[in-house]
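S.K.: sequence? don't have it. structure:
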């Protein structure tokens, strides 16, 4: 037996705002043809992120976080800048002491999405 994938579930206050942000700014697409009330499933490449409706969510108190690995962090960062995606002020693209090159963004509900790439792998190739 082995684990094969993970699809994190994050809170959202407004489905249309969340969908617009992930689809039009980050390049995600909807999963399937069926819309579910209070639930949203999105994908990009090999990842999925699901969202559940939480209208009373206070963004200042939201601790939703996801770490997403990528194979080209510099290109992803550049594409986000070209799409006017706001990079978290404390999460600009940088190589971290733990060996990851990464950056972070906040979605409309203050879910922290960090994108990372193994800096050691980058040096070797």
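M.R.: Looks like it came in fine. Since we're looking at a predicted model, the values are computed, not measured. Residues are numbered from 1 along each chain as shown.
S.K.: okay, CA-based contacts and neighbour counts for the rest of this
M.R.: Noted.
S.K.: what about the closest residue to residue 38 other than its chain neighbours, how many residues close to it?
M.R.: For residue 38, ignoring the flanking residues on the chain, the nearest one in space by Cα to Cα, 6 or more residues apart in numbering is residue 53 at 4.7 Å. Neighbours of residue 53 under the rule other Cα atoms under 10 Å: 16.
S.K.: Presented hereafter is structure B, for comparison with structure A:
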């Protein structure tokens, strides 16, 4: 199997863990060294995998990751109850239904699913 796992920067693992686990429903697959503020945090939700690195240096900041899902509206309905989302899902002219979430460190999660019939682009 081959896969890519994005590594996103964070300022504080505790804040990132709260956002991703409590807000977005990810589970922790690993945490090193486990002091709560610095180190690496592995996250998963279904087949989605992310790693959070605090403090991450030398790799840039404000990253963007696309999360391809079966139903963008289902994720939107779940997440909008717990985190701020700037706009509801919309069909894009290039053939996807999308919305974005920005985590506490400024990283964008760009959620993409299949377009939904009856909704305009």
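M.R.: Arrived safely, thanks for sending. None of these values were measured; they are calculated from a predicted model.
S.K.: Now do the same for the residue nearest to residue 38 of the first structure: its match in the second structure.
M.R.: In the second structure, residue 53 of the first structure lines up with residue 54, judged by TM-score structural alignment.
S.K.: ok, now which ones touch residue 27 of the first structure?
M.R.: residue 44 (Cα atoms under 8 Å, 6 or more residues apart in numbering).
S.K.: same thing but at 10 Å, please
M.R.: For residue 27 of the first structure, the contact set (Cα atoms under 10 Å, 6 or more residues apart in numbering) comprises 20-21, 42-45, 79-80, 83.
S.K.: next one: residue 40 of the second structure
M.R.: By Cα under 10 Å, 6+ apart, the neighbours of residue 40 of the second structure are 7-10, 13, 30-34, 51-56.
S.K.: Find the helix or strand that the most centrally placed residue in the second structure is a member of.
M.R.: Centroid check for the second structure by Cα atoms, centre = their mean gives residue 109 as the closest residue, at 4.2 Å. Using DSSP states H and E, residue 109 of the second structure sits in strand 108-113.
S.K.: Next: residue 52 of the second structure.
M.R.: Residue-wise, residue 52 of the second structure maps onto strand 48-54 under DSSP H and E.
S.K.: Which strands and helices lie in contact with that strand?
M.R.: strand 7-9, helix 13-17, strand 27-32, strand 39-45, strand 64-68 (3 or more Cα pairs under 10 Å, 6 or more residues apart in numbering; DSSP states H and E).
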